[in-house]
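1. Predicted coordinates and the sequence they were generated for:
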Amino acid sequence: MFSKACEYGIKASIYVAQQSLQSKCTNLKAITKEINSPEAFTAKILQQLVKNKILDSIKGPKGGFLIEEKRISEIMLEEIVYAIDGANIYSGCGLGLKECNAHKPCPVHDKFLLVRKNLKNMLEATSLYELANGLDIGMTYLNR
């Protein structure tokens, strides 16, 4: 459902948030190792997240990425998805048809509307803190 870039962006944001909760700044190499992603591709994604004010970037040899601790609970998953994939996840045909709408629906049109609505609700209601905390206490994993 998410693009590969969005998947990496979500995982990277969760990892950076977890590290930030421990007052740590993390670099590109550590992020790519933790989320098992290609370095150059991940660097571009992280740039998008910085541009969209989800992550902060610190330059220099001891630099890297972090999120101000108080902001971690304010950032919702929907912001990360929107920063990378835009609003496309909420539109388009579930089967990939070019002309699918209420007047000319595909076979899954009505059911997919419900899936999209539930996805939107989940993305809007899930904070980065909630996801990073689950990772921190070992309830969830980023790299399996």
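-> Noted; the coordinates are in hand.
2. alpha carbons only for contacts and neighbour counts from here, please
-> OK.
3. any idea where the helices of the protein begin and end?
-> Assignment of helices within the chain using DSSP state H yields the ranges 4-21, 28-35, 39-51, 69-72, 77-85, 109-125, 128-136.
4. Go through the ones you listed and name the closest to Pro61.
-> Evaluated with CA to CA, the helices of the chain place helix 28-35 nearest to Pro61, the distance being 11.9 Å.
5. for comparison:
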Amino acid sequence: MSIFSKTCEYAMRAVFFIAHKTTNNNRVGLKEIAQGIDSPEHFLGKILQDLSRKGIILSAKGPTGGFYMDGRTLKQPLSAVVEAIDGDNIFVGCGLGLTYCSESNPCPIHHDFKRIRTDIIKMLKKTTIEEFNEDLVLGNFTLKK
């Protein structure tokens, strides 16, 4: 089970993979990214185009082209990826998906979910892509199932 959509999961894994592979000013192609994160190539291509349009990752066309990240894009919080793909519902939505849920009219899981959501928001907004990348470089994390 995941709190993120499948699209967002692939987006986050792809961003981490790109960050990891482009630390030495390299660029990485769609095929390598898809293989590196066990993602369908065609589906991932659409995700990467969207992330590139939104400035989360960078891309270059041509024989030496591909996807990459620079100092600016690496400094973005992971929340930028989540918001670019899934919007801000994880930050404000009801855990049961109800539209009427609020502090004055809570759903059955409102208060517990609010505490969990606060921790998730803190992690997503305060941790940069670069910080996650440091652990990838050290081999502390994996991107394949």
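-> On my side now, so go ahead. Note that the structure is predicted; figures quoted are calculated from it, not measured.
6. Can you pull the TM-score for these?
-> The TM-score (TM-score structural alignment, normalised by the length of structure 1) is 0.92; 143 aligned residues with a CA RMSD of 1.4 Å.
7. that older thread, of the helices of structure 1, which stretch is the most buried?
-> Mean neighbour count (mean count of other CA atoms under 10 Å) peaks for helix 4-21 among the helices of structure 1, with a mean of 23.
8. so where in structure 2 does it end up aligned?
-> Alignment of helix 4-21 of structure 1 against structure 2: residues 6-23, by TM-score structural alignment.
9. can you put the helices of structure 1 in TSV and add distance to Cys93 of structure 1?
-> Listed next are the helices of structure 1 as TSV, based on distance: least, CA to CA, whole Å:
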stretch	distance to Cys93 of structure 1
helix 4-21	19
helix 28-35	30
helix 39-51	26
helix 69-72	33
helix 77-85	16
helix 109-125	7
helix 128-136	28
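10. where's the residue positioned nearest the centre of structure 2 relative to Leu143 of structure 2, distance?
-> Nearest residue to the geometric centre of structure 2 (CA atoms, centre = their mean): Met12, 2.7 Å. Remark: distance between Met12 of structure 2 and Leu143 of structure 2 (CA to CA, to the nearest Å) = 10 Å.
11. Show the contacting residues for Glu130 of structure 1.
-> Going by CA atoms under 8 Å, 6 or more residues apart in numbering, Glu130 of structure 1 touches Ser73.
12. Now do stretch 92-112 of structure 1: distance from first to last residue.
-> Terminal-residue distance, stretch 92-112 of structure 1 (CA to CA): 10 Å.
13. Could you list the buried residues of it?
-> 93-94, 100, 106, 109, 112 (16 or more other CA atoms under 10 Å).
14. and the residues you listed, which two are the farthest apart?
-> It's Cys100 and Phe112 that sit farthest apart of these, by CA to CA, at 11.3 Å.
15. circling back: quick one: closest of the helices of structure 1 to Lys62 of structure 1.
-> Closest among the helices of structure 1, using CA to CA: helix 28-35, at 11.6 Å.
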